[in-house]
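J.: Structure here, sequence nowhere to be found:
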């Protein structure tokens, strides 16, 4: 079952237990500007889109997961040259759904443990997509190579022979003082 969801629709909430049990899929295309928390502190965003999908799944042990993918091209500010640039966001993530807050911190310190999110009967899909979008942006964004840093090397102008000081000039001055 595939549904399409846009910002502001009543169907933006799901019951995660039912969603993962049925293996439901939900997808959408939401304006970049609809994600207010994401835009805080960023340059003015173009009229771009976040294309996303969410699929529920369960493993053989009965654990519930959300498989999320999203693509976007937000404008970030390079922290080296302070110029804006378009950053390609391409997320594909598997997040475990837990039913109690105490389960969120299980396996603390285990780098291989899946990310976890607290599920429920009224899980806000677009807030979850926004969280994934925020996590996809680097803490210190920067160009691969800053445009202002790319300069054509300039060869130094040759100094004519007759204007170069002699390395022995200082010795000649010392000799004349004595």
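T.: That came through, no problem. Because the structure is a prediction, the values reported are computed rather than measured.
J.: use CA for all of it now, contacts and neighbours both
T.: OK.
J.: Okay, helices next: where are they in the chain?
T.: With DSSP state H as the criterion, the chain has helices at 16-22, 36-39, 125-136, 169-177.
J.: Can you say which of the ones you listed is nearest to residue 77?
T.: helix 36-39 (12.0 Å; CA to CA).
J.: out of the helices of the chain, deepest packed?
T.: helix 16-22 (a mean of 19; mean count of other CA atoms under 10 Å).
J.: list the contacts for residue 148?
T.: By CA atoms under 8 Å, 6 or more residues apart in numbering, residue 148 lies in contact with residue 81.
J.: ok, now residue 131?
T.: Residue 131 neighbours (CA under 8 Å, 6+ apart): none.
J.: In space, what's closest to residue 88 - neighbours in sequence excluded?
T.: For residue 88, ignoring the flanking residues on the chain, the nearest one in space by CA to CA, 6 or more residues apart in numbering is residue 73 at 4.9 Å.
J.: ok, structure two:
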């Protein structure tokens, strides 16, 4: 049977049973939170993604439902070292195992090495793609090597001179000598 699957309302079990594949190209601007990380820049940049369903132990009482997700994007950000633009490559290549409900996912999460999600007949795959790409965004985006030398310290001789505390005994000396 050749079923049609939608990435915004994915029947995860049927997708895995058919060992189906979905792929597509979206824009960074299609993902509001991802676009916000790029400060509204690069909204037309592509987000390539693909998903593959897989059913392990299909004849078992509780077969395992898997979706393998891949996604790639390049976000324009600001280097936190030199404050110049930097393109940050984001890549996701991760399998997800789907379980009966949220309680099962929470109970098995500590022992499972894989990521667990609750199975759904209307799963939003694009939401998962955005979530996973957001987790790949570095906390501090920066160039490997900045294009221009970075001044890592600032020195202002006038500031240093103005902020030097006055010796209180020098003021007493001036008062004693009748200068003040």
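T.: It's in. Note that the structure is predicted; figures quoted are calculated from it, not measured.
J.: Look up how far residue 95 of the first structure lies from the residue nearest in space to the middle of the first structure.
T.: Here the mean C-alpha position of the first structure is nearest to the C-alpha of residue 137 (CA atoms, centre = their mean), at a distance of 1.7 Å. Distance, residue 137 of the first structure to residue 95 of the first structure, using CA to CA, to the nearest Å: 18 Å.
J.: and what of residue 65 of the first structure?
T.: Distance from residue 65 of the first structure to residue 95 of the first structure, by CA to CA: 5 Å.
J.: The two - which one has more neighbours?
T.: Each of residue 65 of the first structure and residue 95 has its neighbours counted (other CA atoms under 10 Å); residue 65 has more, 27 against 16.
J.: so the more buried one touches residue 24, yeah?
T.: No: using CA atoms under 8 Å, residue 65 of the first structure is not in contact with residue 24; the gap is 11.2 Å.
J.: Now do the shared contacts for these two.
T.: Contacts common to residue 65 of the first structure and residue 24, judged by CA under 8 Å, 6+ apart, are 56, 57.
J.: Give me the aligned partner of residue 68 of the second structure over in the first structure.
T.: The alignment partner of residue 68 of the second structure in the first structure, by TM-score structural alignment, is residue 67.
J.: Contacts only, for the residue nearest to the centre of the first structure.
T.: residue 89.
J.: For it, give its distance to residue 50 of the first structure.
T.: In terms of CA to CA, residue 137 of the first structure sits 13 Å off from residue 50 of the first structure.
J.: The second structure: strands as residue ranges?
T.: For the second structure, the strands defined by DSSP state E occupy 21-27, 46-56, 64-78, 85-99, 115-118.
J.: closest one to residue 162 of the second structure among these?
T.: Here strand 64-78 is closest among the strands of the second structure (CA to CA), at 34.2 Å.
J.: quick revisit: need the strands of the second structure in CSV with distance to residue 106 of the second structure, can you?
T.: Below are these laid out as CSV (distance: least, CA to CA, whole Å):
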stretch, distance to residue 106 of the second structure
strand 21-27, 27
strand 46-56, 21
strand 64-78, 16
strand 85-99, 10
strand 115-118, 8
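J.: Of all the ones you listed, which one is nearest residue 158 of the second structure?
T.: Using CA to CA, these put strand 64-78 closest to residue 158 of the second structure, at 31.2 Å.
J.: Just checking the distance from the closest one to the centre of its chain.
T.: 10 Å (CA atoms, centre = their mean, to the nearest Å).
J.: That one vs the first structure, average offset?
T.: Here strand 64-78 of the second structure, set against the first structure after superposition, deviates by a mean of 1.1 Å using mean CA distance after the TM-score superposition for the first structure.
J.: What's the separation between the residue nearest to residue 105 of the second structure when sequence neighbours are not counted and residue 151 of the second structure?
T.: Of all residues not flanking residue 105 of the second structure in the chain, residue 116 sits nearest, at 5.6 Å (CA to CA, 6+ apart). According to CA to CA, residue 116 of the second structure and residue 151 of the second structure sit 45 Å apart.
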